[in-house]
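Peer 1: Structure for the following, please:
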Amino acid sequence: MSQGDAQIDFYPATQAPIFRENWPRMRSHAIVPRSKEGWIDPVISEWSLEGAAWEDFHPHAEYNYVLEGELHISVDGEEVVLQVGDSATVPAGKLGRYWAPKFARMLTVYGPNPDGEESTDFKYEEL
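Peer 2: From the prediction side, this is the model:
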């Protein structure tokens, strides 16, 4: 392939903004954004929690990789504690709870969601 045929999507580095004004200890931004119409390719985001917890229900799988800190995840009564370099998957159709007693920054990949179903049951809590 010649250089003129390259089709590279470039996503410049940006600082993750506060996710919502009333959730000041949670930051998130899309690296590869999702489509409201649905997606088959992975969606990638970076997010962080600082002395906070987050809970939501996903119609798609969610894969978290810890870049900094310590992240706790629980699903259906099972709990794991992730350190830097660890990863865990919350399966599609499950309510996941995520918390960082001090701080955690994660890279997250969302699995396919061809129908564009929204996540629900959001809950934010400061620890």
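
Peer 1: going forward, measure contacts and count neighbours with C-alpha atoms only.
Peer 2: OK.

Peer 1: check which helix or strand covers the residue positioned nearest the centre of the chain.
Peer 2: Compute the mean C-alpha point of the chain, and by CA atoms, centre = their mean the closest residue is residue 108, 4.0 Å away. Taking DSSP states H and E as the criterion, the element that holds residue 108 is strand 104-110.

Peer 1: so what secondary structure elements neighbour that strand?
Peer 2: Under the contact definition 3 or more CA pairs under 8 Å, 6 or more residues apart in numbering; DSSP states H and E, strand 104-110 sits against strand 43-49, strand 62-69.

Peer 1: compare with the first, here's sequence two:
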Amino acid sequence: MRPDWPNNRGRFIIPNHPQGWNNFALSEWELESCAWEDFHPHDETNLVISGELHIQADGKTVVLHPGDAARVKAGRVGRYWAPTYAKMVAIYGPNPVGMDSHSFKYWDL
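Peer 2: Sure, this is the predicted structure:
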């Protein structure tokens, strides 16, 4: 993602579009003893491939294991963390035109 976030790695398989999109975007990402938070205008569904992922949104926290999935609804802040390690596939979208994810925060655990 960014060099100053060394334990948050990811890649888009189907890229998002900065001008918005009416379909979906798909990514694979990993968290290693770190946490990540952002606001996104689109739905985001995460499917855990390996490890343990914690997701907090709307005052609720879920703990996911391989094969589990959870969705953060559009217009919410999602906080994601892996105490040790988590690898996920994430599906985003659709995304309203002219709206981007923002308020990114990262920290090591």
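
Peer 1: Superposing both, give me the TM-score.
Peer 2: The TM-score (TM-score structural alignment, normalised by the length of structure 2) is 0.97; 109 aligned residues with a CA RMSD of 0.8 Å.

Peer 1: aligned partner of the residue nearest to the centre of structure 1 in structure 2?
Peer 2: When the structures are aligned by TM-score structural alignment, the residue of structure 2 matched to residue 108 of structure 1 is residue 90.

Peer 1: And for residue 25 of structure 1?
Peer 2: In structure 2, the residue paired with residue 25 of structure 1 according to TM-score structural alignment is residue 7.

Peer 1: How about that match: what's its closest non-neighbour residue?
Peer 2: With sequence-adjacent residues excluded and distances taken as CA to CA, 6 or more residues apart in numbering, residue 7 of structure 2 is closest to residue 32, at 5.1 Å.

Peer 1: and if you look at residue 61 of structure 2?
Peer 2: Using CA to CA, 6+ apart, the nearest residue to residue 61 of structure 2 is residue 55, at 5.5 Å.

Peer 1: The one you found: neighbour count?
Peer 2: Residue 55 of structure 2 has 21 neighbouring residues, counting by other CA atoms under 10 Å.

Peer 1: Please tell me I have it right and it contacts residue 69.
Peer 2: No: here residue 55 of structure 2 does not reach residue 69: they are 10.2 Å apart, not a contact under CA atoms under 8 Å.

Peer 1: Contacts for stretch 90-99 of structure 2 next, please.
Peer 2: 18-29, 41-47 (CA atoms under 8 Å, 6 or more residues apart in numbering).

Peer 1: Quote the end-to-end distance of that stretch.
Peer 2: End-to-end distance for stretch 90-99 of structure 2: 19 Å, by CA to CA, to the nearest Å.

Peer 1: can you check stretch 112-127 of structure 1 too?
Peer 2: First-to-last distance for stretch 112-127 of structure 1 - CA to CA - comes to 32 Å.

Peer 1: so who does the residue nearest to residue 61 of structure 2 touch?
Peer 2: Under the criterion of CA under 8 Å, 6+ apart, the contact list for residue 55 of structure 2 reads 61-64, 70, 78-81.

Peer 1: Of those, just say which sits nearest to residue 37 of structure 2.
Peer 2: Out of the contacts of residue 55 of structure 2, the one with the shortest distance to residue 37 of structure 2 is residue 79. That distance is 4.3 Å, counting by CA to CA.
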